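A.B. asks: sequence unknown, structure follows:
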């Protein structure tokens, strides 16, 4: 399969503990690396106000993850993002070269 560049943006719940926060980010990184992906950059944008409330929350921790992988890498990442309890929203897009 062809490897492409992808960008994933996700928002973590700001009410989870610091340990749960770090564990969620580590699990997301491991899901990319465990499915033949290479992380090129992970940016912590910090806590930001949401455009609209999600489950009565008005802010969350934003992250942007750039990685290289194939369709299986994206599928595994999205599967893990759905399973991790602290993830409020996410979006994965392919970056054009």
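C.D. replies: Ah, there it is. If you're wondering where the values come from, they're calculated on a predicted model, not measured in any experiment.

A.B. asks: rest of the way, CA atoms for contacts and neighbours
C.D. replies: OK.

A.B. asks: Tell me which other helices or strands the longest helix anywhere in the chain touches.
C.D. replies: Criterion DSSP state H: the longest helix present in the chain is helix 18-33. In terms of contacts (3 or more C-alpha pairs under 8 Å, 6 or more residues apart in numbering; DSSP states H and E), helix 18-33 is packed against strand 38-54, helix 71-83.

A.B. asks: In addition, the following structure is provided for comparison:
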């Protein structure tokens, strides 16, 4: 049974854009190579942190929404902890209401961008 999860992680601000993309790809590959399925991926860019972490006040935020076996989450989080480029992360299991909400949010976001273009 695949559950749906959402992980937000913050990369250290001293990275260049290619290094951030490389880090994101690494974690996406961990999910897909272990039988997970990516549902959505968002790069929120550099944002100010609510409080300093490791003497840093900004970070590159990324969101992954994916389906996976519960056993994959432990492996995934161990890799996130080991990666020195990641300063914080949080994984949440989505219930059916959260899944509906995130689908609705993505749909509205898509419509918003289509209206800007058209």
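C.D. replies: Received the coordinates, thanks. Bear in mind the structure is a predicted one, so any value in this text is a computation, not a measurement.

A.B. asks: How close are the two chains, by TM-score?
C.D. replies: In this superposition the chains share a TM-score of 0.93, using TM-score structural alignment, normalised by the length of structure 1; 96 aligned residues with a C-alpha RMSD of 1.0 Å.

A.B. asks: Same list as before, the helices and strands packed on helix 18-33 of structure 1 that is, but in a markdown table and with mean neighbour count and distance to residue 96 of structure 1 included.
C.D. replies: As requested, the helices and strands packed on helix 18-33 of structure 1 are exported to a markdown table (neighbours: other C-alpha atoms under 10 Å; distance: least, C-alpha to C-alpha, whole Å):
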| stretch | mean neighbour count | distance to residue 96 of structure 1 |
| --- | --- | --- |
| strand 38-54 | 12 | 15 |
| helix 71-83 | 17 | 15 |
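
A.B. asks: Now distance to residue 30 of structure 1 too, for those, in JSON lines please.
C.D. replies: Below are the helices and strands packed on helix 18-33 of structure 1 laid out as JSON lines (distance: least, C-alpha to C-alpha, whole Å):
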{"stretch": "strand 38-54", "distance to residue 30 of structure 1": "10"}
{"stretch": "helix 71-83", "distance to residue 30 of structure 1": "9"}
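
A.B. asks: I'd like to know which of these lies nearest to residue 27 of structure 1.
C.D. replies: helix 71-83 (7.8 Å; C-alpha to C-alpha).

A.B. asks: Mind naming the longest helix for structure 2?
C.D. replies: Structure 2, longest helix under DSSP H: helix 96-117.

A.B. asks: Can you give me the buried ones in it?
C.D. replies: Using 16 or more other C-alpha atoms under 10 Å as the test for burial, helix 96-117 of structure 2 gives 99, 102.

A.B. asks: what comes into contact with that helix?
C.D. replies: Applying C-alpha atoms under 8 Å, 6 or more residues apart in numbering, the contact partners of helix 96-117 of structure 2 are residue 4.

A.B. asks: Try it again at 10 Å.
C.D. replies: 3, 4, 5, 6, 39, 40, 65, 93, 94, 95 (C-alpha atoms under 10 Å, 6 or more residues apart in numbering).

A.B. asks: The fifth one reaches residue 5, doesn't it?
C.D. replies: So the one you mean is residue 39 of structure 2. Yes: assessed by C-alpha atoms under 10 Å, residue 39 of structure 2 is found in contact with residue 5 at 9.4 Å.

A.B. asks: which neighbours do these two share?
C.D. replies: Common neighbours of residue 39 of structure 2 and residue 5 (criterion: C-alpha under 10 Å, 6+ apart): 64, 65, 66, 67.
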